[in-house]
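Undergrad: Here is the input, now give the coordinates:
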Amino acid sequence: MKTPKLSMLDLVAVREGGTPAEAIATTVRTARKAEQLGFARYWLAEHHNMPGIASSATAVLVGHVAGQTARIRVGSGGVMLPNHAPLVVAEAFGTLASLYPGRIDLGLGRAPGTDRATMRALRRDRVETEADFPRDVAELQRLLGPAQPGQAITAVPGAGTEVPIWLLGSSLFSAQLAAERGLPYAFASHFAPRLLLPALELYRRQFRPSKVLAKPYTLIGVPLVAAPTDEEAELLASSIQQRVLGIVTGRRGLLAPPVPGFMASLGEAERSAIADFLALAVIGGPDTVREGFAAIARATQADEFMLSCDVFEPALRLRSLEIAAQALGAGD
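TA: Model (predicted):
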């Protein structure tokens, strides 16, 4: 069985008692640690109008993190295309690729990553249809590819940079599109694991080789909380469990400190909703993490695990990444 690469997805969580500036500083420290541990890439998510997440200006953060690191690939996980004109995305990521050659990824999603009112504020009166996402992806591929004679609109910077495009999704739609276009595919199993295995199977079965990818390449989101013992990891995981409860109940807030016995304090329906959301989570001490990673690798045959790890104390978050790297041998 192959050993997956390790990467990191960061929502740039704003902690209770903290500020967005402090959240961004924590992200930089985490990215540097991930680079030191041999992680393959560090992606920033796009979300809007959420008090506990400071990653709304995703391209700006990608540039900041790339500038504060030396080797690790940095990218979007992802840019939500319904919120942006393809030309604007091509120019932004073309600029990033010009500043940091060979280090920038462009992950694309087709959800707005926010509520309808905020989506209207981002793109005004534009009405999104199912056909728009494939068309926008194709336009981005053209804008980031070599400029053609007579091309009416050219992204400068952007044209010829051929920034690697990844398709992100939590359903079968993007899996099929990634297969048709011969693009790498990232599944959002860190929050929506239900269709993970069907999506991977569909992507691999329908994959068509392209000039950018000869065979399927899969990345999957894996929530992680690691500590020296299972008991401590379970306690630290209550911060993420509180966040998930806020998502499913529509009461989002800042990332909260751990609460002993949090899950036991909830009703059955709430516990079930959190468990479904975090079904792929790996929570525990070193042995539990090693066994959890091995089980996911066997089940999915994924090429890469992208960890989401929002431990409340930043230093303990870095420790979680160290345990994960040791468990999977990142950088070996």
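
Undergrad: Could you use CA atoms for every contact and neighbour count after this?
TA: Noted.

Undergrad: hey, where'd the strands end up in the chain?
TA: Using DSSP state E, the strands of the chain run over 5-10, 41-44, 73-80, 104-109, 165-169, 185-187, 218-226, 282-284, 304-308.

Undergrad: Next, the angle strand 218-226 makes with the last one.
TA: Think strand 304-308. Strand 304-308 runs at 40 degrees relative to strand 218-226, counting by axes from the mean of the first three to the mean of the last three C-alpha atoms, to 10 degrees.

Undergrad: Kindly provide the distance from Val89 to Ala226.
TA: Val89 sits at a distance of 35 Å from Ala226 (criterion: C-alpha to C-alpha, to the nearest Å).

Undergrad: To compare against the first, here's the next sequence to fold:
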Amino acid sequence: MKKQLNSIPYSVLDLATVIEGKTPADTFKTSLDLARHVEEWGYTRYWLAEHHNMASVASSATAVVIGYIAGGTTKLRVGSGGIMLPNHSPLIIAEQFGTLASLYPDRIDLGLGRAPGTDQLTAMAIRGEQRMIAAQNFPQDVLKLQAYLSLDNQRSSVRAIPGEGLDIPIWILGSSTDSARLAAALGLPYAFASHFAPAQFLTAINIYRQNFKPSEHLAAPYVLACVNVVAADTDAEAQKTATSLYRLFKGIITGKRELLQAPVNSMAEILNEYEEEQVNQMLSCTFVGSKETVAQDLQEFLDQTQVDEIMATSHIFDHQARLRSYELLADIFKQEN
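TA: As a prediction, the model looks like this:
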């Protein structure tokens, strides 16, 4: 049976983007304001991601920001999309998220990724020579983390307190087929980073579904797709607003990262032919336009992928325009067919 947008949950990935002329302190305030609004608009989750040594991303201390957002909201699920586990001891993450889950019961999600969330030099500063081993040990470290959160760990000489015995859903995040196989083997929900790495998206979710093994955590496969959304009252307004997103991705491609820039009327003189091709490939899971345009395109995406949940991230320079985009998106998911 074909899924409709109004039958699935919709959520937010906030990359805590610092805009030109502002500071991380400003970002945190606008993130909380956004979280309070999307809570009212019926969004299910609000996730933040771990990145390091990036001037445009303020969520390096991810667990701290999760606590700030959870503390300023009342029912929204708040979590990590994700915690880069190779950067951390599984015990420390169990304790951190155990603390969060104790403060905000039944509201904390723990999404785990394998990548360092940064460049190799910074990864070296975080974990030193252990960084490569930690990445290779990601599957084993996920199991260690699960063990620390289990009541069965009570007899162990090393325990996560708080954390032990708490209901903290673990998600596997990924942008490749490796993560799909791991999520399937462990019977965990799978969140794919199609907002910046869509190339293996369809292959990965097919592998996940075909190889899924039911677990005590999840009886059937559950796929969350993260996509870029820029919605506005008109297609033209949305297209202009989205130029901030295109400029951000140009910085990723060229290695010349900047704070989020103001929108421009045209990208013609900003992207050369090669850059435009690369940006379009990375942003193939991006939905830009009026409510009607985004609704039609998102339904086609859902028809193709049959995902169980859609999470939207929106790199929008003006905060009011960002709020409007998420408000329109909520209307899309609520509307009758």
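
Undergrad: what TM-score do we get after superposing?
TA: The TM-score (TM-score structural alignment, normalised by the length of structure 1) is 0.97; 332 aligned residues with a C-alpha RMSD of 1.5 Å.

Undergrad: which of Val89 and Ala226 of structure 1 has more neighbours?
TA: Neighbours were counted for Val89 of structure 1 and for Ala226 using other C-alpha atoms under 10 Å; Ala226 has more, 30 against 21.

Undergrad: got a list of what the aligned partner of Leu182 of structure 2 in structure 1 touches?
TA: The equivalent of Leu182 of structure 2 in structure 1 is Leu177 (alignment by TM-score structural alignment). By C-alpha atoms under 8 Å, 6 or more residues apart in numbering, the contact list for Leu177 of structure 1 reads Pro134.

Undergrad: Which residue numbers in structure 1 does stretch 194-214 of structure 2 align to?
TA: Aligned by TM-score structural alignment, stretch 194-214 of structure 2 falls on residues 189-209 of structure 1.

Undergrad: residues of the matching stretch that come out buried?
TA: Of all the residues in stretch 189-209 of structure 1, those buried under the rule 16 or more other C-alpha atoms under 10 Å are 189-194, 196, 199-200, 203-204, 206-208.

Undergrad: Same question for stretch 21-31 of structure 1.
TA: 22-24, 26-31.

Undergrad: Determine how far it lies from the middle of the whole chain.
TA: 16 Å (C-alpha atoms, centre = their mean, to the nearest Å).

Undergrad: quick check: that stretch aligns to which part of structure 2?
TA: Aligned using TM-score structural alignment, stretch 21-31 of structure 1 spans residues 25-35 in structure 2.

Undergrad: Superposed on structure 1, what's the mean shift for the matching stretch?
TA: Following the fit onto structure 1, the mean deviation recorded for stretch 25-35 of structure 2 is 0.5 Å by mean C-alpha distance after the TM-score superposition for structure 1.

Undergrad: if we can go back for a sec, ends of the match of stretch 194-214 of structure 2, what's the gap?
TA: 25 Å.

Undergrad: do the same with stretch 32-44 of structure 1
TA: Stretch 32-44 of structure 1 stretches 14 Å from its first residue to its last (C-alpha to C-alpha).

Undergrad: Distance from the chain centre to it, please.
TA: With C-alpha atoms, centre = their mean as the basis, stretch 32-44 of structure 1 stands 13 Å off its chain's centre.

Undergrad: what's near enough to touch the counterpart of Ser80 of structure 2 in structure 1?
TA: Per TM-score structural alignment, the equivalent position to Ser80 of structure 2 in structure 1 is Ser76. Under the criterion of C-alpha under 8 Å, 6+ apart, the neighbours of Ser76 of structure 1 are 43-46, 58-59, 62, 105-108.

Undergrad: Tell me how far Ser76 of structure 1 lies from Ala66 of structure 1.
TA: 12 Å.

Undergrad: try Gly169 of structure 1
TA: Distance from Gly169 of structure 1 to Ala66 of structure 1, counting by C-alpha to C-alpha: 24 Å.

Undergrad: What of Leu108 of structure 1?
TA: Applying C-alpha to C-alpha, the value for Leu108 of structure 1 to Ala66 of structure 1 is 19 Å.

Undergrad: ends of stretch 38-54 of structure 2, how far apart?
TA: By C-alpha to C-alpha, the extent of stretch 38-54 of structure 2 from end to end equals 26 Å.

Undergrad: Can you mark which positions in that stretch are buried?
TA: 38-39, 41-52, 54.

Undergrad: Now flag whichever of those residues is closest to Leu121 of structure 2.
TA: Lowest distance from Leu121 of structure 2 to these (C-alpha to C-alpha) belongs to His52, with 10.7 Å.

Undergrad: hang on, isn't that closest one packed against Thr122?
TA: Yes - shown here, His52 of structure 2 and Thr122 form a contact pair, counting by C-alpha atoms under 8 Å, at 7.3 Å.

Undergrad: Stretch 309-322 of structure 1: which residues count as buried?
TA: Those would be 309-314, 316-322, for stretch 309-322 of structure 1 by 16+ other C-alpha under 10 Å.

Undergrad: Please name the nearest non-neighbouring residue to Gln200 of structure 2.
TA: Using C-alpha to C-alpha, 6 or more residues apart in numbering and skipping residues adjacent in sequence, the residue nearest Gln200 of structure 2 is Ser176, 5.8 Å away.

Undergrad: How many residues are close by that neighbour?
TA: Neighbours around Ser176 of structure 2, by other C-alpha under 10 Å: 19.

Undergrad: In this structure it contacts Leu202, no?
TA: No - under the criterion of C-alpha under 8 Å, Ser176 of structure 2 is not in contact with Leu202, lying 10.0 Å apart.

Undergrad: which residue ranges form the helices in structure 2?
TA: Ranges of helices in structure 2, per DSSP state H, are 24-40, 62-71, 90-103, 120-127, 131-136, 138-149, 177-186, 201-211, 235-241, 243-254, 273-282, 291-305, 319-334.

Undergrad: Thank you, goodbye.
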